[in-house]
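Colleague: no FASTA, just this:
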């Protein structure tokens, strides 16, 4: 499988979902090159930015699992090659 590099943005609006998000990120830790988390207290949200490197299927599986969590928004951008 061809590996790709990309960015995954996660916005957490429901803090009861944080443990589930971290569990999934730990499960896919081999894809994560870098992670930055920013609590935005004034808005009552947290934002996580990931740099990922893996196959399209692996990255899609990660974002798909995260996207099914209530109170979480996920977007990704992946290189074409």
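Modeller: Great, that's in hand. Since this is a predicted model, take the numbers as computed values, not measurements.
Colleague: can we go C-alpha only for contacts and neighbour counts from here?
Modeller: Will do.
Colleague: how about the nearest residue to residue 9, chain neighbours excluded?
Modeller: In space, and not counting its chain neighbours, residue 9 is closest to residue 49: 4.8 Å by CA to CA, 6 or more residues apart in numbering.
Colleague: hang on, that neighbour is in a helix, isn't it?
Modeller: No: going by DSSP: H, G, I helix; E, B strand; the rest coil, the assignment for residue 49 is strand, not a helix.
Colleague: From residue 2, how far out is it?
Modeller: 23 Å (CA to CA, to the nearest Å).
Colleague: ok, and here's another one to check against it:
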């Protein structure tokens, strides 16, 4: 299966979820190119962006696990698939 680049956007409304999120991100570390976390104190949330280079099922699996954590929202944007030559 072909690898794709994806951007996973995570909004954390419950800071108690941080440990679980970090554990999942650690588990997928070999597929993560980079990540950035920003606290948005005025709104009481944290915004995390994660860039991955992995197969679709790996990206979906990570996003799905994080999305099941209470107080956390996740959306994923994928690189367009390149047509076969």
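Modeller: Everything's here; your move. Quick caveat: nothing in here was measured; it's all calculated off a predicted structure.
Colleague: thinking again about what came up before, aligned partner of the residue nearest to residue 9 of the first structure in the second structure?
Modeller: Mapped onto the second structure by TM-score structural alignment, residue 49 of the first structure lines up with residue 49.
Colleague: For that match, give me its contacts.
Modeller: Counting by CA atoms under 8 Å, 6 or more residues apart in numbering, residue 49 of the second structure makes contact with 7, 8, 9, 10, 35, 36, 37.
Colleague: and if you look at residue 39 of the first structure?
Modeller: Counting by CA under 8 Å, 6+ apart, residue 39 of the first structure has contacts 45, 46, 47.
Colleague: Distance check, the alignment partner in the second structure of it against residue 55 of the second structure.
Modeller: Under the alignment (TM-score structural alignment), residue 39 of the first structure pairs with residue 39 in the second structure. Residue 39 of the second structure is 29 Å from residue 55 of the second structure, where distance means CA to CA.
Colleague: cool, and residue 30 of the second structure?
Modeller: 12 Å.
Colleague: Also residue 61 of the second structure?
Modeller: 10 Å.
Colleague: okay, those two: which has more neighbours?
Modeller: Neighbour count, other CA atoms under 10 Å: between residue 61 of the second structure and residue 55, residue 55 has more, with 15 against 12.
Colleague: residues near the spatially closest residue to that one that is not a sequence neighbour, how many?
Modeller: Closest residue to residue 55 of the second structure apart from its sequence neighbours, by CA to CA, 6+ apart: residue 3 at 4.3 Å. The tally of other residues near residue 3 of the second structure (other CA under 10 Å) stands at 16.
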